[in-house]
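> next come a sequence and a model predicted from it.
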Amino acid sequence: MAAAARNIPRTLARWLGKAILWFIGLSLALVLIYKWVPVPITATMILDGKVWENGLTKDWESLDNIDRNLVSAVIAAEDGKFCSHNGFDAEAIAKAAARNAQGGRIRGGSTITQQTAKNVFLWQGGGYFRKGLEAWFAFLIEQVWGKRRIMEVYLNVAETGIATYGAEAGAQRYFGHSAARLTRTEAARMAAALPLPKQRPVVNPSGFTRRYGNMIAARMGVVRRDGLDSCVYE
């Protein structure tokens, strides 16, 4: 009996080791597959109640068929250092931590890489465990995919409206035409709504969403001038 009790920690450690190896192997396999294969569905889509009510609308498009205005807009809105960081923006994370320590609404410091890792492989919501997994997948996709593929996947799996996912489905929903020809204003308004697409109107926005969209449109000029999207088009 005593011998069996002593073996319990060893057995648990062995199972834990196997579980970790299986997780590493599976995560590497998925990252390698999605380097070339379109992501068919994500946990966010499956868990979206509006998808079950209205049906899922999504269309995968190559980055070649998505207007550069939208790439510039999401970089201007979400991650100005996208082309210069390794997946993590230490300064943004530190600023978010300082704001969160003061109380109020929790703010994140996530990069486009981190958001892509979360959207593709994980689930929405916080928690240190999920953030740890997010960091692991963000590291992997930076090493395996590269910036262009990260941007392509991000723009195809991001929620762009009610039960609507991806740039193409969003452009068709709001403007009645392809994401291949978005004006600067259209792209800026889509980017302004990205954090809360169920709540922020893209067509005829008002108040904060309109002001934020105008600010993004102005920043897009800086993105182009300073080559902040150059890593996507090397």
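Nice, thanks for sending it over.

> alpha carbons only for contacts and neighbour counts from here, please
Noted.

> from Leu63, how far out is the nearest residue to Gly166 once chain neighbours are set aside?
What sits nearest to Gly166 in space, not counting adjacent residues and going by CA to CA, 6 or more residues apart in numbering, is Asn156, at 3.9 Å. The span separating Asn156 from Leu63 equals 9 Å under the rule CA to CA, to the nearest Å.

> the more surrounded of these two?
Neighbours were counted for Asn156 and for Leu63 using other CA atoms under 10 Å; Asn156 has more, 26 against 21.

> hmm, Asn65 and the more buried one touching each other?
No - with contact defined as CA atoms under 8 Å, Asn156 and Asn65 do not form a contacting pair (11.2 Å).

> alright, now check it against this:
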Amino acid sequence: MKAFGRWCMLMVCALLCLQVFFALRIASMNVIAPESTSFERSQIWQVLTRHGHLPWRQEWVDRAQISAQLQRAVLASEDSAFTQHHGIWWDSLEKAWAKNEKAKAQAERRAQRQGDAKPVEAKIVGGSTITQQLAKNLFLSGERTLLRKGQEMVLTLGLEAFLSKRRILEIYLNSVEWGEGVFGAQAAALHYFRKPAANLSAWESARLAVMLPRPRYFETRPQSPYLAGRAEVIVARMNDVALP
């Protein structure tokens, strides 16, 4: 029992040390931009495996060099309550949970009707805020476990505690994926529209914002009717969004 107690104590100490490391790393982002994220590093290997070389596009630019239109479009599409919450939007999480449970039940009923032994996998809805997405991309893997989700929430609260909303949005826009090997607003603007992020129009910004949940999918389907239609919706909503 004593050995088990010591093991538990060591695990707790290791977990606390990890949280201190995360806190120091986040605090440093006030003055030092992250060179890469955990998600980017995982994608580097996948891109190398597929292509044999690294077609990588990323260029950090200050928030002032990113079109306000793009900032508004991303908030309108991904997190319209960004300036109102403290990192976690509980109403959105509850709605996402209910949606996932409904989708799971429908998939199970479908499988029963079809006589499948294995249920059809349901599409999972996230309900994450921009701060949560940034926390996950910066530090965590893509696995879906309760432990990882708990760590994501701790990191989210840390980002909100140590960084301003303006800085969180700046880091997010410079590190989010916009296609295979395309990361950040500047790289996306140059890749899709051959212009810097500062010069993006409202419609161009909306199209980029709509791509965010599935950037590699829409990169190969530029004429998607959904992409065009959803972009029009985002353009109409952009002026209702408050920038930090």
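That came through, no problem. Bear in mind that the values here come from a model prediction, so they are computed numbers and not experimental data.

> re the thing from before, what lines up with the residue nearest to Gly166 of the first structure in the second structure?
Correspondence of Asn156 of the first structure to the second structure, assessed by TM-score structural alignment: Asn174.

> give me every residue that touches Asn239 of the second structure.
Going by CA atoms under 8 Å, 6 or more residues apart in numbering, Asn239 of the second structure touches Arg72.

> that one -> the first structure?
Taking TM-score structural alignment for the superposition, Asn239 of the second structure sits opposite Gly221 in the first structure.

> from Ala76 of the first structure, how far out is its match?
Between Gly221 of the first structure and Ala76 of the first structure the distance, using CA to CA, works out to 9 Å.

> same thing with Trp145 of the first structure?
Separation of Trp145 of the first structure from Ala76 of the first structure (CA to CA): 22 Å.

> Ser77 of the second structure: neighbour count?
For Ser77 of the second structure, the count of nearby residues is 23 (other CA under 10 Å).

> my error: substitute Gly207 of the first structure in the last question.
Neighbours of Gly207 of the first structure under the rule other CA under 10 Å: 7.

> aligned to it, what sits in the second structure?
Taking TM-score structural alignment as the criterion, the aligned counterpart of Gly207 of the first structure in the second structure is Pro225.

> dump the residue contacts of that match.
Applying CA under 8 Å, 6+ apart, no residues contact Pro225 of the second structure.

> now with 10 Å?
With contact set as CA atoms under 10 Å, 6 or more residues apart in numbering, Pro225 of the second structure has these partners: Ala231.

> mind checking how far it is from Leu15 of the second structure?
From Pro225 of the second structure over to Leu15 of the second structure the distance is 47 Å, taken as CA to CA.

> alignment lookup: Asn183 of the second structure to the first structure.
For the record, residue 183 of the second structure is Phe, not Asn. For Phe183 of the second structure, the aligned residue in the first structure is Tyr165 (criterion: TM-score structural alignment).

> returning to that earlier point: more neighbours: which of Trp145 and Ala76 of the first structure?
Between Trp145 of the first structure and Ala76, counted using other CA under 10 Å, the more crowded position is Ala76 (27 against 17).

> picking that back up, tell me who's in contact with the match of Asn156 of the first structure.
The neighbourhood of Asn174 of the second structure, defined by CA under 10 Å, 6+ apart, consists of 33-34, 36, 58-63, 66, 183-188.

> switch to 8 Å and redo it
Counting by CA under 8 Å, 6+ apart, the residues that Asn174 of the second structure touches are 58-61, 183-186.

> same question, Ala77 of the first structure
Listed by CA under 8 Å, 6+ apart, the contact set of Ala77 of the first structure reads 191-192, 216.

> among these, which are in helices?
In helices, judged by DSSP state H, the following of the contacts of Ala77 of the first structure are found: 191-192, 216.

> and which of those is nearest Thr111 of the first structure?
Relative to Thr111 of the first structure, the closest of these is Ala191; by CA to CA it sits at 14.2 Å.

> just tell me what that closest one corresponds to in the second structure.
In the second structure, the residue paired with Ala191 of the first structure according to TM-score structural alignment is Ala209.

> ok, and the closest non-adjacent residue to its match?
Here the nearest residue to Ala209 of the second structure in space, its sequence neighbours aside, is Val74; by CA to CA, 6+ apart that works out to 4.8 Å.
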